[in-house]
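1. for reference, the sequence and a predicted model appear below.
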Amino acid sequence: MQWIENFKDMYTKLDAHSLELLDQFYHPKASFIDPFHRIDGLADIKEYFAALYSNVEAIGFNYNWQVAEQSQVVIGWTMTYQHPRINRGREVELEGVSRITLKDGLIIQHRDYFDGGSMLYEHLPVLGTAIRFVKGRMVAA
């Protein structure tokens, strides 16, 4: 499905200065949901991405697999990002899945599923140490 390839290509090009690319894919009343946020409306989605991209030093996606069926698309991905206050500014890798629902050929809902702890909390100085300790204890139990 060419639309999926175009969508994935758009996200590899997206940055704080190219947010107009989202207009080609998202419905004006679209919702974007992840473990930390729910954003409704394309204007607010663009605002969210503007803030996101202005705070990271680098971000990229590798797409691992996909399943498409009429108005639903599910894409597995690996995101790599660098943020100056996370993981001492070193690169972080995160596995996730996007579930996309289309309406009239545009995204009406984009929901990302990923482990918020792996993305953020485990890489913060004090909290990260505590979370890794608890995870280790759970495996050993």
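-> Structure's in. What do you need?
2. hey, let's count contacts and neighbours off CA atoms from now on
-> Will do.
3. what about Asp15, which helix or strand?
-> Per DSSP states H and E, Asp15 falls between elements, in no helix or strand.
4. show me what contacts it?
-> Listed by CA atoms under 8 Å, 6 or more residues apart in numbering, the contact set of Asp15 reads 50, 53.
5. one more pass at 7 Å, please.
-> Applying CA atoms under 7 Å, 6 or more residues apart in numbering, we find Asp15 in contact with Tyr53.
6. this is the other structure I want to compare:
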Amino acid sequence: MNVPMPGGSSTDARVRRVAAAYEALDGSAARLDALLALYASDARFRDPFNNVRGHAALRNIFEHMATQVREPRFCITESACEGDAAWLRWDFSFAGGRIDGASRLVFGADGRVLEHLDFWDPARQLYERVPLLGALMRLLRRRLAAPPQR
């Protein structure tokens, strides 16, 4: 098993390349092209809002993100890899907010990403910041949570 290393850097070269490409994203087309080159042409990407395949769809997601948030930045905090499956734990920060999550990657025989699944909680990390919706989400969270132990 390829375990997480200090500073969040896996010893697997494929994982290190993907992590570095995410951390280098700056909104420029060149950096996005470098990231997409690490994905198979028909790679699947899924997050809480999207479920797409292919470079054009991936490009659309990242270009849209760049129009929705200012100063976006990914920081990979942990990574692990076993065989062709890897996990990245990350923080995504932007002007006025931060999201923490994890991604599961599956690599193909050529070392490019075939599947990228993102896991993060939009209810807690986005919706609860919206004034009226946030109050409703916090109320639902309190009602659905297990009662404190006595």
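-> Good, I have the coordinates. The structure displayed is predicted, hence computed values, not measured ones.
7. after superposition, what is the TM-score?
-> Here the superposed chains carry a TM-score of 0.84, computed using TM-score structural alignment, normalised by the length of structure 1; 133 aligned residues with a CA RMSD of 1.8 Å.
8. which residue would you name as the spatial centre of structure 1?
-> Nearest to the geometric centre of structure 1 sits Asp112, at 6.0 Å (CA atoms, centre = their mean).
9. just checking, what packs against whichever strand or helix holds that residue?
-> When elements are assigned from DSSP H and E, Asp112 of structure 1 belongs to strand 106-114. For strand 106-114 of structure 1, the packing partners by 3 or more CA pairs under 7 Å, 6 or more residues apart in numbering; DSSP states H and E come out as strand 26-33, strand 92-103.
10. give me the mean deviation of the first one from structure 2.
-> Meaning strand 26-33 of structure 1. Compared with structure 2 after fitting, strand 26-33 of structure 1 has a mean deviation of 0.5 Å; criterion: mean CA distance after the TM-score superposition for structure 1.
11. map Asp15 of structure 1 onto structure 2.
-> Matched by TM-score structural alignment, Asp15 of structure 1 corresponds to Asp26 in structure 2.
12. got it, and Phe36 of structure 1?
-> That one, Phe36 of structure 1, aligns with Phe49 by TM-score structural alignment.
13. my read is its match is in a strand, agree?
-> No. Phe49 of structure 2: not assigned to a strand; according to DSSP: H, G, I helix; E, B strand; the rest coil it is coil.
14. distance of it relative to Arg142 of structure 2?
-> To Arg142 of structure 2, Phe49 of structure 2 is 24 Å away according to CA to CA, to the nearest Å.
15. got it, and Leu32 of structure 2?
-> According to CA to CA, Leu32 of structure 2 and Arg142 of structure 2 sit 40 Å apart.
16. the more surrounded of those two?
-> Leu32 (19 against 11; other CA atoms under 10 Å).
17. which residue sits closest to that one, ignoring its sequence neighbours?
-> With sequence-adjacent residues excluded and distances taken as CA to CA, 6 or more residues apart in numbering, Leu32 of structure 2 is closest to Leu25, at 6.5 Å.
18. if anything else comes up later, I'll come back, but that's it for now.
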